[in-house]
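Participant: sequence and predicted model, in that order:
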Amino acid sequence: MKIREVILHSSNYEATKQFYRDTLQLPVLEENADSLVIQAGESKLTFIADDREQAYYHIAFTIPDNKANEVLEWVRSKGIEPIAKDDAAQYPFPNWNATALYFYDPDGNLVELIAHHSLSNATNEPFSSKDILRISEIGLPVEDLPAALRQLHESLSLEKWSGDGLQFAAVGDVEGLLIVIDHKRPWFPDERMPGIFSTTVKLQTERAGSIELGPKPYRIESVNGQA
């Protein structure tokens, strides 16, 4: 599964626009007074200006599997302070064969850069924004996780890849994951309680379709992998 586009709401739009455009130096595809579309490798990330509520999300980007250490220095060179826990700013995930780091953007979104060591995407070039390869995860807190998993399976044939399926479930595969969590379970690693905010996710999967998930709701659209 691949995440082709994620559409999020931004209550700090100007600062968020500058962060992704100027600090992270991701290419801008479209820029308007109230919306921004940036290219994140194979994916698009869209922000819509919306100051009605302080929305915050969890979103992750895939980086080359051999750049977990180098990306830490790259982030710090941008003046971004990674989220550290027990004096460590990198987090190994043995069950996923991955290494990640986290930081906040100006909207308070929990941003993750993750190297999946099972992917053959190493590069010998110095790390740059070009090595942000795709959106790999988007967080979707829900009130009824088992029901959400059933809906994702029945409507889009999406399967749980990891997690207990009660409080946490990573749905999809190593290339793209919907991080479906119980809304009372805090995010890792900052232990902040998640919020449920309007989100649109466009996927490329083996089964086309669209669903609305959750009370806001989330809109998830999928096109067939051959499209």
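Facilitator: Received the coordinates, thanks. Residues are numbered from 1 along each chain as shown.
Participant: every contact and neighbour count from this point should use C-alpha atoms.
Facilitator: Noted.
Participant: can you show me the helices along the chain?
Facilitator: 13-18, 68-77, 145-156 (DSSP state H).
Participant: tabulate the ones you listed (JSON lines), appending mean neighbour count and distance to residue 103.
Facilitator: As requested, the helices of the chain are exported to JSON lines (neighbours: other C-alpha atoms under 10 Å; distance: least, C-alpha to C-alpha, whole Å):
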{"stretch": "helix 13-18", "mean neighbour count": "18", "distance to residue 103": "13"}
{"stretch": "helix 68-77", "mean neighbour count": "16", "distance to residue 103": "9"}
{"stretch": "helix 145-156", "mean neighbour count": "17", "distance to residue 103": "26"}
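Participant: so which of these comes closest to residue 123?
Facilitator: Closest to residue 123 of the helices of the chain, according to C-alpha to C-alpha: helix 68-77, at 11.5 Å.
Participant: just checking, what packs against the closest one?
Facilitator: Using 3 or more C-alpha pairs under 8 Å, 6 or more residues apart in numbering; DSSP states H and E, the elements in contact with helix 68-77 are strand 98-104.
Participant: end-to-end on stretch 60-74?
Facilitator: 16 Å (C-alpha to C-alpha, to the nearest Å).
Participant: identify the residues contacting it?
Facilitator: Contact partners of stretch 60-74, identified using C-alpha atoms under 8 Å, 6 or more residues apart in numbering, comprise 40, 82, 89-90, 98-101, 111-123, 127-128, 131-138.
Participant: check it against this one:
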Amino acid sequence: MITRFSRLVLNTVSLQGTKQFYEELLGFEVAFESDDEIRFRPTPDFELVFLEKEEPLTPAHIAFEVPYSAFDEVVALMRERGIPLSKWPDGRTMDRYETGQNVYFRDDNGNLLEMISHLYVNEDGWQSSGPLQIMYVREIGFPVENVAAFRESLVDLFGMRLTMVSDAFTFAIGGTAHAVIASVRRRWIPISMVALPPKMEVEFQASDSAFVGRVREKLSARGIPFSFEEGGALAFTLEGYPMRLLIGGRYE
């Protein structure tokens, strides 16, 4: 099974600007830095990578899960550090609902980020990392032309379960990883941002080699090319999104 997101690779036009935002404002640890690449580690088992490219950017959506009990403290720190929070049409910046609460904001590349917390998440089972107390990366957005086709692929290949199923939007869930499948004709809330398919590479942690073997067989049956890369990761592209399955954790 899929247990979590383990790596996300995005593009930037300024490594310096990206470093200032993620290290100085969000407090993310810099794990590696070169002339054209920087890697952040917001949690011990997730890596957020930016590659400097001289090409237009297409914003991604990422949500970080933080403890429900510390949510107000996290938001207060964000305000103290001068991080502008995105407003809903009615002017509020925080959304509270039956099972959780969240705030949205944007980074220096225009990516739509989210701090989110849920009442049902057992905080005692997670290590909170950094000044923003991030437990794990919960959501990554996948804008697509055909929501139904993409979610069916994730169910067939990965055995992910679905919630909030519609023609315009669906969550596909594996462990803590929530793939937010949105139609390119549905804008990202709360700022009605056009949902362009971002240039990104997503890596999932797989539970074991048997699971990866089953995914490989299904890729073969579908005629989807694949390869094995660094660390034995199974690499392929699905609906234009490069993906990797890694057995165990990259940093474990």
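Facilitator: Thanks, I have it. It should be emphasised that the depicted structure is a prediction, and the values quoted were computed from it without experimental measurement.
Participant: name only those of the contacts of stretch 60-74 of the first structure that count as buried.
Facilitator: Buried members of the contacts of stretch 60-74 of the first structure, counted by 16 or more other C-alpha atoms under 10 Å: 40, 82, 89-90, 98-101, 111-117, 119, 121, 127, 131-138.
Participant: distance to residue 183 of the first structure for the helices of the first structure - can I get that in JSON lines?
Facilitator: Output for the helices of the first structure, formatted as JSON lines (distance: least, C-alpha to C-alpha, whole Å):
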{"stretch": "helix 13-18", "distance to residue 183 of the first structure": "25"}
{"stretch": "helix 68-77", "distance to residue 183 of the first structure": "29"}
{"stretch": "helix 145-156", "distance to residue 183 of the first structure": "9"}
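Participant: residues in contact with the spatially most central residue of the first structure?
Facilitator: Centroid-nearest residue in the first structure, with C-alpha atoms, centre = their mean: residue 59, separated by 2.3 Å. Counting by C-alpha under 8 Å, 6+ apart, residue 59 of the first structure touches 109-112, 135-139.
Participant: contacting residues around the equivalent of residue 205 of the second structure over in the first structure?
Facilitator: Using TM-score structural alignment, the partner of residue 205 of the second structure in the first structure is residue 204. With contact set as C-alpha under 8 Å, 6+ apart, residue 204 of the first structure has these partners: 1-4, 222-225.
Participant: stretch 48-62 of the second structure: which residues count as buried?
Facilitator: 48-52, 57-62.
Participant: what's it aligned against in the first structure?
Facilitator: Mapping stretch 48-62 of the second structure onto the first structure (TM-score structural alignment) gives residues 45-59.
Participant: pull up the distance across that stretch, start to finish.
Facilitator: 10 Å.
Participant: counterpart of residue 81 of the second structure over in the first structure?
Facilitator: Aligned partner of residue 81 of the second structure by TM-score structural alignment: residue 78.
Participant: so what's that match up against?
Facilitator: By C-alpha under 8 Å, 6+ apart, residue 78 of the first structure lies in contact with 23-24.
Participant: of all the buried residues of stretch 48-62 of the second structure, which comes closest to residue 177 of the second structure?
Facilitator: residue 62 (11.0 Å).
Participant: separation between that closest one and residue 221 of the second structure?
Facilitator: The span separating residue 62 of the second structure from residue 221 of the second structure equals 31 Å under the rule C-alpha to C-alpha.
Participant: check residue 10 of the second structure too.
Facilitator: Distance from residue 10 of the second structure to residue 221 of the second structure, by C-alpha to C-alpha: 30 Å.
Participant: same deal with residue 162 of the second structure?
Facilitator: In this view, residue 162 of the second structure and residue 221 of the second structure are 23 Å apart by C-alpha to C-alpha.
Participant: ok, those two, which is more surrounded?
Facilitator: Neighbours per residue (other C-alpha atoms under 10 Å) separate residue 162 of the second structure from residue 221, with residue 162 holding more: 17 against 9.
Participant: I'd say the more buried one and residue 174 touch.
Facilitator: No. Assessed by C-alpha atoms under 8 Å, residue 162 of the second structure is found out of contact with residue 174, at 9.3 Å.
Participant: brilliant, that's me finished.
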